[in-house]
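# What follows is a predicted protein model with its sequence.
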Amino acid sequence: MDTFAIGDQDFLLNDEPFRVLSGAIHYFRVHPDLWADRIHKARLMGLNTIETYVPWNEHAPVPGSFHTDDGLDLGRFLDLVAAEGMRAIVRPGPYICAEWDNGGLPAWLFSDPTVGVRSSEPGYLAAVSSYLEAVLAVVVPRQITHGGPVILLQIENEYGAFGKDKEYLQHLVDLSKRSGVDVPLFTCDQPFGTMIEDGSLPELHKTGTFGSRAEERLAFLRERQPTGPLMCAEFWNGWFDNWGTHHHTTGAAASAAELDALLTAGASVNIYMFHGGTNFGFTNGANDKGIYEPTITSYDYDAPLSEDGHPTAKYFAFRDVIAKHFPVPEEVPSERVPLPTSVVTVSESVHLLSAAVAASQVPGPIPPVEVTGRYRGFSLYQTSLETGGILSFSEVRDRAQFFLDGFPLGTLSRELGERTIAVPAGGRLQILLEDQGRVNYGQRIGESKGLMGPALLNGVEVLDWEIGSVDLDSLAAFREAATGLPVGGTTAGVAGPSVSFATFEADGPGDRFLRLDGWTKGNAFINGFNLGRYWSRGPQRTLYVPGPLIREGANELAILELHGSATREASFAVGPDLGPDEK
């Protein structure tokens, strides 16, 4: 039986010193047919371990569920890591941050206002226990002590930046051990102030998270943990992007120099990210430190392996650094070959508000969208108004488009702090509400989405709303209701909000990059798969289409456009365009 342990100065694999050279790949951000390719390329860069988070809200979209099919098959992912001859680190949270919707915490958990967040509150602990038991049923049989790849398991995640509830941390430790975890448990926190002490327990191995000044950060960590291996559990070699900003990049040479300093100091490392992947569908998170900033669809992260799985200059710079300290394979992955371009023209469309949305009457004040039982995407509020005037809300979470008898009145944005709109007298008011991503860091984790009441028309509360969710899990109802677009050229455009359809031919599976120049804002789908959000404000200009989504013969492109387009065309580009870099 293999063993993995914490020694006085080193990690010990079968009682021999072992340096963890890890790279982060989030299985839930990568098409499952591409997992083996990404893992293999990590080994070719010289890594010996793969690290992943586990997103609670993705595995358990509703209470009492735990899905492990298709792209959520954590067991299969870990088996592929083992098949590549690599080790694995699992970080199940329950909070993961990760620029992921709600930091991985399920929105349904907070429909009960008494439930605590990341604390020893009993309702929260009960839900966490059920989740972790399900995760560990997958992980425990795959520990190194059972012949599997898993060598380390993380407790919580950067908890010292949020709280210091030791009873909560102890609960996670005790549950893990009762469930059969016998590999070392660790915590990770930023090496600042008291975060490392606040976010851990004496019995847990402490690691740091940082992207620069490696020697200084390691010295800080060593002061607080005199023995045991030094490790940077998140070596930030890039960054994520928000809508309306530039594309963040970090120089390959500068990042490689920091990695060299880490390895020269004898530390272990987990490169965050080795391969970022994509926030498909409505899975992106957001920040709110006074201004709400939703994260874009691409999670390329300026990582060594690009969003579509190709080596970058950073990949080769890191490989050269690792080769100074450890053997690396001779094989190197091939670089991206430009793809052929093509144009697709939508030919049918259906107005979104005319499509069936199952709505329920909710008596009393205007409710959050969670009352629908769906926790992502779009919701529709409706009511009839006899008088006009100024309609206001305490807050809009996150973006609301207003229509009176189908006529657009305007948009309110949380990002801009907008809360009031003028509405004419009389008619049917419809409000299309977009959840742009739940906050994934800080004290606003777990907050409700929707139009926050009271809803006041000229200072008088509007009660008894109808509310329903827009079901985009299947596009069948939209496809069935779609009709041919009126006669006009390709520049005639498409009115929004609507769902439009096009068909294109392909020789078989293969990556694509969808470009939507002339379209404004919405989501795009290939053969029913939600690629994620697009927005003309950028920075990203293309959406990554994983090759396995494309089939031989006819394929379908669907575009949910919220405002309107200046064209009926979309195109497949030669490569990714994630926007201008910071200068």
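Here it is on my side, so go on.
# use CA for all of it now, contacts and neighbours both
Will do.
# quick one: contacts for the residue nearest to the spatial centre of the chain?
Ranked by distance to the mean C-alpha position of the chain (Cα atoms, centre = their mean), the top residue is Trp100 at 3.3 Å. Contact partners of Trp100, counting by Cα atoms under 8 Å, 6 or more residues apart in numbering, are 279, 283-286, 438, 440.
# which residues does the residue nearest to Pro546 when sequence neighbours are not counted contact?
Distance criterion Cα to Cα, 6 or more residues apart in numbering; nearest residue to Pro546, sequence neighbours excluded, is Asp511 at 5.0 Å. Taking Cα under 8 Å, 6+ apart as the definition of contact, the neighbours of Asp511 are 308, 544-548, 550.
# for comparison:
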Amino acid sequence: MCQREGLRADSSHFTLDGVPIRIQGGSIHYFRVPRSYWRDRLLKLKACGLNTLATYVPWNLHEPMKGVYRFEEHLDLEEYIRLAAELDLWVILRPGPYICAELDLGGLPSWLLRDKNMKLRTTYPGFTAAVNSYFDKLIPRVTPLQFSRGGPIIAMQVENEYGSYAKDEQYLTFIKEALLSRGVTELLLTSDNRAGLKCGGVEGVLQAINLQKLSYGAMQYLADMQPQKPLLVMEYWCGWFDVWGKPHHVFSAQDMIAEVKELLDRGISFNLYMFHGGSSFGFTNGAVDLGSYRPQVNSYDYDAPLTESGDYTTKYNLLRDVLGNYQNRELLQLPAVQGRKVYEPVVLSQHMSLWESIRCTDMPFRSNDPVNMENLPVNYNSGQSYGYTLYETTIYRGGALNSRNHVRDKALVFIDKHFIGILDYRTQEIAVPHSERERILGLLVENCGRVNFGPVLDEQRKGLVGDITLNHTPLKRFTMYSLELTPNFINRLQTLTWKSTNEKPLYPAFFRGNLTVTGQPSDTFVKMPGWSKGAVFVNGQNLGRHWSIGPQNTLYLPASWLKSGDNQVVVFEEHRAGEQMQFAENPQHCKTIDVSRQPFCTIA
């Protein structure tokens, strides 16, 4: 087979195999979409009139423990790229190693933070050695899929939005050479917001921009930086992400279409971020900290043209009309929408206290001082990434318990298994009742999501990250239990004795019930009315957090996680259980806000 000429950026327009092209792309993250729906979502992208698929590659999911790699099932990146090729889509691959993407730690694995001197996204030897080991596994999987070798990959991104970080002048050169030395031959690019363009470039690499409004001369600024180069909006933001406790973000279809029309009229290539957002299942969500810490929700709907469950929207239909008119050709027939079902409510008739469940954890770890999650000796000494850690110690008096701001991110505080209060970023001291006898002080500390953007990445260790004091004296002699709430842990819980909910639960607690599916399973959305905060598991799969503060009031449950017949439902609840789990045909949110009407940080 003759070698094809890859994507070139040598003039005011792109060429591919010598033919002028315009990139009209959309982002869909394979790791946020059930594998059984990959084809459906990519067909819908194609049917909308787009020609390019863009995706990040999450290091933290592909190497969850140091030296342990996962490229199977929903993480089969090669199969995802081959599917794009089968559907005649080009691919822009964004392998990181940092990706942001509103993922925990921006897609970097938390075990990197076991090194107390770690300097993420720099040429610090501990970081570059880890990147090299990861790229040794990742890059050879994708180089055979490059366009010049017959595959669909036309470009690869060098890291992500480094201009907003820019702590090491040599770092982008290191990443560029790491790609080139492993056989990457396609066009390399960077992408930054307007403010980051100045510091986000590297010699020989095309710069692209991320934005939502084509105002303030952003495109002209990029054009002036790169004369006689094609313009690319690597992320045109169709919407925005949500954080717990704030409104659901929307961005009007009319405003989006007006911007897309301007991009088309000016001959600018673009990638819609997100075209289909999907879900940050489990505990993989990240957080923002722009002066105050706020974890992100599990839904990554993003108010995108395709909804979290793959439905068409007004944005999709308008976009398809516009692209069809500009291309002056008939587009693919629209694929059918998957049906959804509102199942009968599930009564969770059994419960088990957290204190009983710790028998299913690994052996507890004992230390004179509290140890943060990442440095716990679990997961083959890769530490704990997600979930909760229970810290226990003996106290002999009451008084003022002060966290010294060492709780990351939230601790439920117990005396002899009875809840007495919460320590977090806002509340750093609570009163411990006095007693003449020794008692067990317990702190159930939750990682609500590591920050994924900004200068504080190196500071994202979770659990107890330092001493806590009782009457100004640091507490010692801790016993620690790792509670990541993995599928294996949820399955082990079934071997223990559960109590009837006729008996009053001791919180936090797990609740168990059964969802009966008649016939072929369908997608649905889970509602938790009357419940406070925790996580939902169906057949061992972690759907994500339920939290009464919103804005997300439902959790997406794909049909592929269900089976005909009995399906086991387990709910972890911190404070207050409702009477049942309910279902809905469509997602539900609290109040909404138009993202264009409020200041927001330019990250994605």
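Alright, I've got the coordinates. For clarity, every value in this text was computed on a predicted model and none was experimentally measured.
# Once they're superposed, what TM-score comes out?
Scored against TM-score structural alignment, normalised by the length of structure 1, the superposed chains reach a TM-score of 0.95; 574 aligned residues with a Cα RMSD of 1.6 Å.
# returning to that earlier point: which residue in structure 2 aligns with the residue nearest to Pro546 of structure 1?
Counting by TM-score structural alignment, Asp511 of structure 1 corresponds to Asp523 in structure 2.
# average offset between the helix or strand hosting Ala155 of structure 2 and structure 1?
Per DSSP states H and E: Ala155 of structure 2 is located in strand 153-157. Strand 153-157 of structure 2 differs from its equivalent in structure 1 by a mean of 0.4 Å after superposition (mean Cα distance after the TM-score superposition for structure 1).
# Read off where that strand ends up in structure 1.
Strand 153-157 of structure 2 falls opposite residues 150-154 of structure 1 when the two are matched by TM-score structural alignment.
# most residues in a single helix of structure 2, which one?
Looking only at structure 2 and at elements set by DSSP state H, the helix with the highest residue count is helix 125-142.
# Need the contact partners of the strand holding Ala155 of structure 2.
Looking at strand 153-157 of structure 2 with Cα under 8 Å, 6+ apart, the contacting residues turn out to be 6-7, 81, 90-96, 145-147, 186-191.
# Map Glu434 of structure 1 across to structure 2 for me.
Glu434 of structure 1 maps onto Glu446 in structure 2, by TM-score structural alignment.
# From Ile257 of structure 2, how far out is its match?
Separation of Glu446 of structure 2 from Ile257 of structure 2 (Cα to Cα, to the nearest Å) stands at 41 Å.
# out of these two, which sits in the busier spot?
When Glu446 of structure 2 is set against Ile257 and neighbours are counted by other Cα atoms under 10 Å, the residue ahead is Glu446, at 24 against 17.
# That one against Thr389, yeah?
Yes - A contact is recorded between Glu446 of structure 2 and Thr389 when judged using Cα atoms under 8 Å, the distance being 6.6 Å.
# what is in contact with those two at once?
Overlap between the neighbourhoods of Glu446 of structure 2 and Thr389 consists of Gly463, taking contacts as Cα under 8 Å, 6+ apart.
# And the helices in structure 2, which stretches?
Counting by DSSP H, structure 2 has helices at residues 38-47, 59-62, 77-86, 125-142, 171-180, 218-225, 253-265, 314-327, 354-357, 487-493.
# Out of those helices, the one nearest Asp424 of structure 2 is which?
helix 354-357 (20.4 Å; Cα to Cα).
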